[in-house]
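Q: With the input below, show me the fold.
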Amino acid sequence: MKTTLAILAAAGLALSAPAVQAKSVLVTYDDLDLGSVAGQDALSHRIDKAAREVCGHQRGGTRNLRFDMATRACFERAKASAGTEMAARVNDEAMGG
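A: The predicted structure is shown next:
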């Protein structure tokens, strides 16, 4: 059974910086009980933190609207992708796997 989720930032980040590289972070959850709400909440928090890290998205934003919009879009895509993986892991846990 996998005990990590990969949070991957899209390489197509709409920034003017040359050669934007994709970045990924592994999120572990082997210490969590995904059958419990507390475990699921903890994993969701880890995913949120990792998505912010890979996308460079800060809660307060910057003064660069284009950058803020791009990092927010990246963050939302990363969270959605990881959320799908998380749902599969929670489902596996519920099925006894």
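
Q: CA atoms for contacts and neighbours, from now on please.
A: Noted.

Q: how many neighbours does Ala94 have?
A: Here the number of neighbours of Ala94 (other C-alpha atoms under 10 Å) works out to 12.

Q: Just give the closest residue to it, not the sequence neighbours.
A: Leaving aside its sequence neighbours, Ala94 sits nearest to Gly35 (C-alpha to C-alpha, 6 or more residues apart in numbering; 6.2 Å).

Q: and this one, so I can compare the two:
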Amino acid sequence: MMKTALFAAAAALATVVTAAPVMAKDVLVHYGDLDLNDAKDQKTFARRIDRAARKACEYPSNGRLPDGHSVRCYRQARAAGENQMASVLDQVRLGG
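A: Here you go, the predicted structure:
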């Protein structure tokens, strides 16, 4: 069974009061192919979260400078993803 985590960037942004509308998307991050007891695979998981946050916030990857909204969105989405990753790792450590 493929394990995935849904990183809801929009939900993370909802806790922050901003004048601009939230433009983030939900992104699935697959980790079923990783051994989360292995530090190398944990780093792979973190990279996937980073890519998912960039994708959810339409953070430019073509060398262009991101606008302020994209930067805020990316930072908050990544923090939310890292929190979810910590929960997954805690479950792995507990044998779940």
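
Q: Now the TM-score, please.
A: Here the TM-score for the pair of chains, by TM-score structural alignment, normalised by the length of the second structure, is 0.77; 90 aligned residues with a C-alpha RMSD of 2.6 Å.

Q: what about the counterpart of the residue nearest to Ala94 of the first structure in the second structure, how many residues close to it?
A: In the second structure, the residue matched to Gly35 of the first structure (TM-score structural alignment) is Asn37. Neighbour count for Asn37 of the second structure, taken as other C-alpha under 10 Å: 11.

Q: if I look at Asn37 of the second structure, how far off is Cys57 of the second structure?
A: 29 Å (C-alpha to C-alpha, to the nearest Å).

Q: And Asp26 of the second structure, by the same measure?
A: On the measure of C-alpha to C-alpha, Asp26 of the second structure and Cys57 of the second structure end up 9 Å apart.

Q: Find the residues that touch each one of those two.
A: Residues touching both Asp26 of the second structure and Cys57 (C-alpha atoms under 8 Å, 6 or more residues apart in numbering): Ala9.

Q: and the two? which has more neighbours close in?
A: Cys57 (26 against 17).
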